[in-house]
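Trainee: Provided below are the primary sequence and the corresponding predicted coordinates.
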Amino acid sequence: MDVESIINLGTEIVLEYGPKVIAAIVVWVVGMWVIKLLISGANKVMNKSNLDVSLKPFLASLFGMTLKVLLAITVLGMLGIEMTSFIAILAAAGLAVGMALSGTLQNFAGGVMILIFKPFKVGDVIDAQGYVGAVKEIQIFNTILKTPDNKTIILPNGGLSTGSMVNFSTEGRRRVDWTIGVAYGDDLDQARAVIRKLCDADARILKDPEVVIVVSALADSSVNFAVRAWVESSDYWGVFFDMNENVYKTFAKEGLHIPFPQMDVHVHK
């Protein structure tokens, strides 16, 4: 091949592919600039929102990576590279990885949902998946609880985001319920008066709503009072335990009896 042929071939290549390469470069440069603007705008929106701090950089990175992949596919297509097979291979690989990591991806999706919708936050006391504890940390894949006896519980976010959960910290007040039994034959009015006096003496028990003291059941060996009082959430257990102790001590002083299960055995000769 002589020099003239080489020059002609080079000219044809430049004329055929030159505009495509230049256009692809321009699209890439402009596309990267637009992606930076979009990521910056997304960061501003997330900063103004109530998203969790640990979730913001992850979402920004995922958003930017998705846009860059789409831009790369567009540029390669402009250069004349067939992308159909590549996209099919990428989709098949993604499906295989997704099936292999289905449990992990479920926990990841659950973590994202928890961080976005915030059914609980760090410091809340929750009852979920058979465990009760204070939320110590919310991670992308797991949530860490600290139980009252100082155990660390790690709960996968997948089940936590889709299962039932009780959050004890969302409301400022809670109702304390007691079932207090007195023996048959004791003065019910006296027992009710003693219980009300104990409730009135505890400053932690709120006056509004009013304390409810009613006879709830005529049980096998006792007449049961249902006692319902409202307290601040932080006082719940202190009030509950103190009332049990005070009832036991005061009933004995007032001549009231707290019955316990008994069995009478009759022996016939």
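Mentor: Done, it's in. Numbering: from 1, shown residues only.
Trainee: going forward, measure contacts between C-alpha atoms and count neighbours the same way
Mentor: Fine.
Trainee: can you pull out the helices in the stretch 1-150 of the chain?
Mentor: 3-48, 56-78, 84-100, 102-117 (DSSP state H, counting those that start in this stretch).
Trainee: this is the other structure I want to compare:
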Amino acid sequence: MENLQPIETMLAQLIGFLPKLITAIVIFVAALFLSSWLANVAARAMKRRNLDTELILLLRRVVRITVLILGTIQALAQVDFNVTGFVAGLGIVGFTVGFAMQDVTKNFAAGILLLLQQPFDIGDSIEVAGHSGTVRDITLRTTEIRTWDGRDVFIPNGDVYVKAITNYSRDPRRRLQISVSVDKDWDFENLTEIVLGSLKHGKGVLEEPITEAVWTTSTEGKTELTAFYWVDTSQVDLRSAQNAGLAAVRAALSAAAEETAFSVKAPLIEAA
């Protein structure tokens, strides 16, 4: 009988442990189902907000993993596992890995914030971190831009997030300017009417904001008129609008100037 006592003790311990084990298994299985259900609920809610597909997949995965971790910790606690030490160990490992990969983590976090805030979308024309072009892709690590001269630039999201972003596509209205230099013997009011009148009827030119002009006098005895006009880039691209404006002003002045000298110029436009 003495030889059976250790076995009886083990059986008693096993019987006492069995309810805890069953409870732990039930909690873990419940966490599996709950994590999938909550992840799907979160994904449907985010789809209704028209969030980026990649962001939805990421947040869905985060919800599922978070619920699984919490469920696993609760399950381990049922079988008298040292959960406190386990969590502390995970914290130390997480801190070490996070410190070693802080740049990756920064870009990752910035990517999530960019996808949530959506300061620009794929296809938008933007200027950021010294680069201008069309957004081709937005990932969790980088933003890809096709520059005006055809280069593909991959900018870390950490840089994109902290830099000023100019989104040319958010509002299709853009202001252009054309400068006309003439001798002082011109009738300024007549010249203003000719220049502004030639610009108003171009393709995509808007009535509001109004087309206007500013006069300045140079040290060389010349007078310069700078005309400002607004175009709708959903109807015409900037370069075409500027070229059409230059041609219209030159044609109108040539018809009115007879033999009086004039020059017409406009600043270089990089954005399409």
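Mentor: On my side now, so go ahead. Just so we're clear, the structure is a prediction, and the values are computed from it rather than from any experiment.
Trainee: can I get the helices of the stretch 1-150 of the first structure in a markdown table with distance to S234 of the first structure?
Mentor: Compiled in a markdown table, the helices of the stretch 1-150 of the first structure are given as follows (distance: least, C-alpha to C-alpha, whole Å):
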| stretch | distance to S234 of the first structure |
| --- | --- |
| helix 3-48 | 31 |
| helix 56-78 | 32 |
| helix 84-100 | 44 |
| helix 102-117 | 24 |
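Trainee: now the ones you listed in TSV, with mean neighbour count and distance to Y248 of the first structure?
Mentor: Shown next, in TSV, are these (neighbours: other C-alpha atoms under 10 Å; distance: least, C-alpha to C-alpha, whole Å):
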stretch	mean neighbour count	distance to Y248 of the first structure
helix 3-48	14	55
helix 56-78	15	54
helix 84-100	12	59
helix 102-117	18	44
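Trainee: closest one to V194 of the first structure among these?
Mentor: Closest approach to V194 of the first structure among the helices of the stretch 1-150 of the first structure is made by helix 102-117 (46.3 Å; C-alpha to C-alpha).
Trainee: which secondary structure elements does the closest one contact?
Mentor: helix 157-162 (3 or more C-alpha pairs under 8 Å, 6 or more residues apart in numbering; DSSP states H and E).
Trainee: pull out the buried positions in the helix it packs on.
Mentor: Buried positions in helix 157-162 of the first structure, judged by neighbour count with 16 or more other C-alpha atoms under 10 Å: 157-158, 160-161.
Trainee: one more: stretch 228-243 of the second structure?
Mentor: In stretch 228-243 of the second structure, counting by 16+ other C-alpha under 10 Å, buried: 228-233, 236-239, 241-242.
Trainee: separation between the spatially most central residue of the second structure and E224 of the second structure?
Mentor: The second structure has F120 as the residue nearest its centroid, 3.9 Å off, counting by C-alpha atoms, centre = their mean. Computed as C-alpha to C-alpha, to the nearest Å, the F120 of the second structure to E224 of the second structure distance reads 38 Å.
Trainee: nearest residue to Y248 of the first structure other than its sequence neighbours?
Mentor: In space, and not counting its chain neighbours, Y248 of the first structure is closest to I258: 7.6 Å by C-alpha to C-alpha, 6 or more residues apart in numbering.
Trainee: hmm, that neighbour is touching V182, no?
Mentor: Yes: under the criterion of C-alpha atoms under 8 Å, I258 of the first structure makes contact with V182 at 4.9 Å.
Trainee: shared neighbours, these two?
Mentor: By C-alpha atoms under 8 Å, 6 or more residues apart in numbering, I258 of the first structure and V182 have these common neighbours: S222.
Trainee: enumerate every residue touching C199 of the first structure.
Mentor: Contacts of C199 of the first structure (C-alpha under 8 Å, 6+ apart): 205, 211, 243.
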